[in-house]
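J.: coordinates only, sequence not included:
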């Protein structure tokens, strides 16, 4: 009798076990896996220094991320990837622009299959400044209808939205009548009257504002919420980078207080861990992120 009950329990639990197994192995797959289609893209997930992973872009997509970051260096009129120096064997175009264009074509207008959101590519300029931005704009212009576009302040949201951080010239970007890139603002920019269609999001260094490392109570919760409230009032999504991440339990606590405060992008190098964290703690949002719908106007507000 006990043996019969044990076998019956095993049969009843088999479908659940298969689903859990698929979920656990899904992050190793490229975009388009069955589990990705079921759970949907993760609206809060940003892959910091994505190019340092074994499979740049594809690994993030396999984990259902909706934002990736690439550091670029200008050399010989080309944008090369790298953190401390350029890797002359890897370009932004080869590892990001061309693959994103191929995915959008294959998925009938979306980076993720059956998704109406805009995928975010954060380009952190390490050298070249305004000239690197001009090269980036020229490269983006070669891809018809792929990237979000700002024309005299009016924004048309495309399958991919490119935001420029690092060495960038805010005034030159603002003056451009036509742009395929958006400005990564700072908290100081909240006090400046910036033109519509310029800002894609606001980024801030965690350790510049908070000393909490995920241990004990978080005493600056109200200050974090006020920071996010001000940015959202301006129409800007928020990303905090540089938060302590050495200890797993502590970084998860930091992720949670950011989510609780309304931070839009959780910045991480731990793709698998964050994907599981977000899937367990918050329902996946396909379209709720500010500006994620193609017909909503600016990808991050004005």
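T.: Everything's here; your move. All figures in this text were calculated on a predicted structure; none of them were measured in a lab.

J.: from here on, contacts and neighbour counts on C-alpha atoms
T.: Noted.

J.: ok, longest strand in the chain?
T.: Looking across the chain with DSSP state E, the single longest strand is strand 65-75.

J.: which secondary structure elements does the next helix or strand after it contact?
T.: Downstream of strand 65-75, the first helix or strand assigned by DSSP states H and E is strand 78-81. Strand 78-81 sits against strand 65-75, helix 92, helix 129-141, with contacts defined as 3 or more Cα pairs under 8 Å, 6 or more residues apart in numbering; DSSP states H and E.

J.: Next SSE downstream of strand 78-81?
T.: helix 92.

J.: From residue 40, how far out is residue 273?
T.: Per Cα to Cα, to the nearest Å, residue 273 is found 17 Å from residue 40.

J.: who's more crowded, those two?
T.: residue 40 (20 against 14; other Cα atoms under 10 Å).

J.: That one contacts residue 64, correct?
T.: Yes: here residue 40 reaches residue 64: they are 6.9 Å apart, a contact under Cα atoms under 8 Å.

J.: JSON lines please, covering the helices and strands packed on strand 78-81 and showing distance to residue 267.
T.: Shown next, in JSON lines, are the helices and strands packed on strand 78-81 (distance: least, Cα to Cα, whole Å):
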{"stretch": "strand 65-75", "distance to residue 267": "9"}
{"stretch": "helix 92", "distance to residue 267": "20"}
{"stretch": "helix 129-141", "distance to residue 267": "23"}
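
J.: for comparison:
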């Protein structure tokens, strides 16, 4: 028990130290579930935001499940972000960007083409805002190959992916439940 408490306190102290360092941003997972999506994150100095996307009626929509859409990626995130970047109201640049994690939940390949068309409209992508694709391994690999001119990164999910990566990866994600037993209680 002592070991567990000590480990937990150690992780909290590391988290606090990293949060104070702008190079290690705080992260808002499923940000769209907040009362004030994106705004609450920035008010609390979060520089990393994650959203889940689906394709519905040829629009890239935000939701954890495809039957409860919150809005579109553009209206909820891209338009407000571009306005903040243009107005200079957020502290971000190409060296210290806002991280926008886009979790591709929809497994249909046509979401990639639509997502590319949406992202291409925003000059902040690849500059003040870095997009990181997560979710479907097949779709994010295909996106990077089909749209290399769009500045996106992708995460890698297994060590085996390291050799076969079509582009340099910058992020590595792991499944919490495969590595930890703590469930928040």
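T.: Perfect, thanks for sending it. Keep in mind that what you see is a predicted model, and the values were worked out from it rather than measured.

J.: Got a TM-score for the pair?
T.: Between these two chains, after superposing, the TM-score reads 0.77 (TM-score structural alignment, normalised by the length of the second structure); 164 aligned residues with a Cα RMSD of 2.5 Å.

J.: mean distance, the longest strand of the first structure to its aligned residues in the second structure?
T.: Superposing on the second structure and averaging over aligned pairs (mean Cα distance after the TM-score superposition for the first structure), strand 65-75 of the first structure comes out at 0.7 Å.

J.: Wait, residue 190 of the first structure touches residue 231, no?
T.: Yes: Residue 190 of the first structure lies in contact with residue 231 (Cα under 8 Å); the separation is 7.0 Å.

J.: who has more neighbours, the two?
T.: Of the pair residue 190 of the first structure and residue 231, residue 231 is the one with more neighbours under other Cα under 10 Å, namely 22 against 15.

J.: Now do the SS call for the more buried one.
T.: With DSSP: H, G, I helix; E, B strand; the rest coil as the basis, residue 231 of the first structure sits in helix.

J.: Would you state the helices of the first structure in chain order?
T.: For the first structure, applying DSSP state H gives helices covering 2-25, 34-39, 58-62, 92, 98-106, 129-141, 170-175, 206-209, 221-233, 248-261, 271-281.

J.: Compare those and give me the one nearest residue 186 of the first structure.
T.: helix 221-233 (9.6 Å; Cα to Cα).

J.: which bit of the second structure covers that closest one?
T.: Counting by TM-score structural alignment, helix 221-233 of the first structure pairs with no residue of the second structure.

J.: just the helices and strands packed on strand 78-81 of the first structure: most buried one?
T.: Highest mean neighbour count among these (mean count of other Cα atoms under 10 Å): strand 65-75, with a mean of 24.

J.: now it, how far from the centre of its chain.
T.: Taking the mean of its C-alpha atoms, strand 65-75 of the first structure sits 10 Å from the chain's own mean (Cα atoms, centre = their mean, to the nearest Å).

J.: Same check on stretch 26-45 of the second structure?
T.: With Cα atoms, centre = their mean, you get 12 Å for stretch 26-45 of the second structure.

J.: How about it, which residues are buried there?
T.: By 16 or more other Cα atoms under 10 Å, the buried positions in stretch 26-45 of the second structure come out as 26, 27, 28, 30, 31, 32, 37, 38, 39, 41, 42, 45.

J.: So which residue is dead centre in the second structure?
T.: Per Cα atoms, centre = their mean, the C-alpha nearest to the average position across the second structure is that of residue 101, at 0.9 Å.

J.: Check the gap between that residue and residue 159 of the second structure for me.
T.: Taking Cα to Cα, one finds residue 101 of the second structure at 20 Å from residue 159 of the second structure.

J.: same question, residue 21 of the second structure
T.: From residue 21 of the second structure to residue 159 of the second structure the distance is 28 Å (Cα to Cα).

J.: One more: residue 71 of the second structure?
T.: Using Cα to Cα, residue 71 of the second structure is found at 35 Å from residue 159 of the second structure.

J.: between these two, which one's more packed in?
T.: More neighbours surround residue 71 than the other of residue 71 of the second structure and residue 159, with 15 against 8 (other Cα under 10 Å).

J.: which residue in the first structure lines up with the more buried one?
T.: When the first structure is aligned by TM-score structural alignment, residue 71 of the second structure is paired with residue 90.

J.: That match contacts residue 81, correct?
T.: Yes: counting by Cα under 8 Å, residue 90 of the first structure sits close enough to residue 81 to count as a contact (5.8 Å).

J.: Not counting residues beside it along the chain, what's closest to residue 150 of the second structure?
T.: In space, residue 150 of the second structure comes closest to residue 120 once its chain neighbours are excluded; the distance is 6.9 Å by Cα to Cα, 6 or more residues apart in numbering.

J.: Which residue in the first structure occupies the aligned position of the one you found?
T.: That one, residue 120 of the second structure, aligns with residue 141 by TM-score structural alignment.

J.: now swap in residue 98 of the second structure and tell me
T.: Alignment note: residue 98 of the second structure maps to residue 119 in the first structure; criterion TM-score structural alignment.

J.: So the nearest residue to that match once chain neighbours are set aside versus residue 245 of the first structure, what's the distance?
T.: Distances taken as Cα to Cα, 6+ apart put residue 160 closest to residue 119 of the first structure, at 4.6 Å, once the chain neighbours are dropped. Residue 160 of the first structure is 28 Å from residue 245 of the first structure, where distance means Cα to Cα.

J.: between the two, which one's more packed in?
T.: Neighbours per residue (other Cα under 10 Å) separate residue 160 of the first structure from residue 245, with residue 160 holding more: 27 against 17.

J.: Could I get the contacting residues of the counterpart of the more buried one in the second structure?
T.: For residue 160 of the first structure, the aligned position in the second structure is residue 129, judged by TM-score structural alignment. Listed by Cα atoms under 8 Å, 6 or more residues apart in numbering, the contact set of residue 129 of the second structure reads 92, 93, 94, 97, 98, 99, 100.
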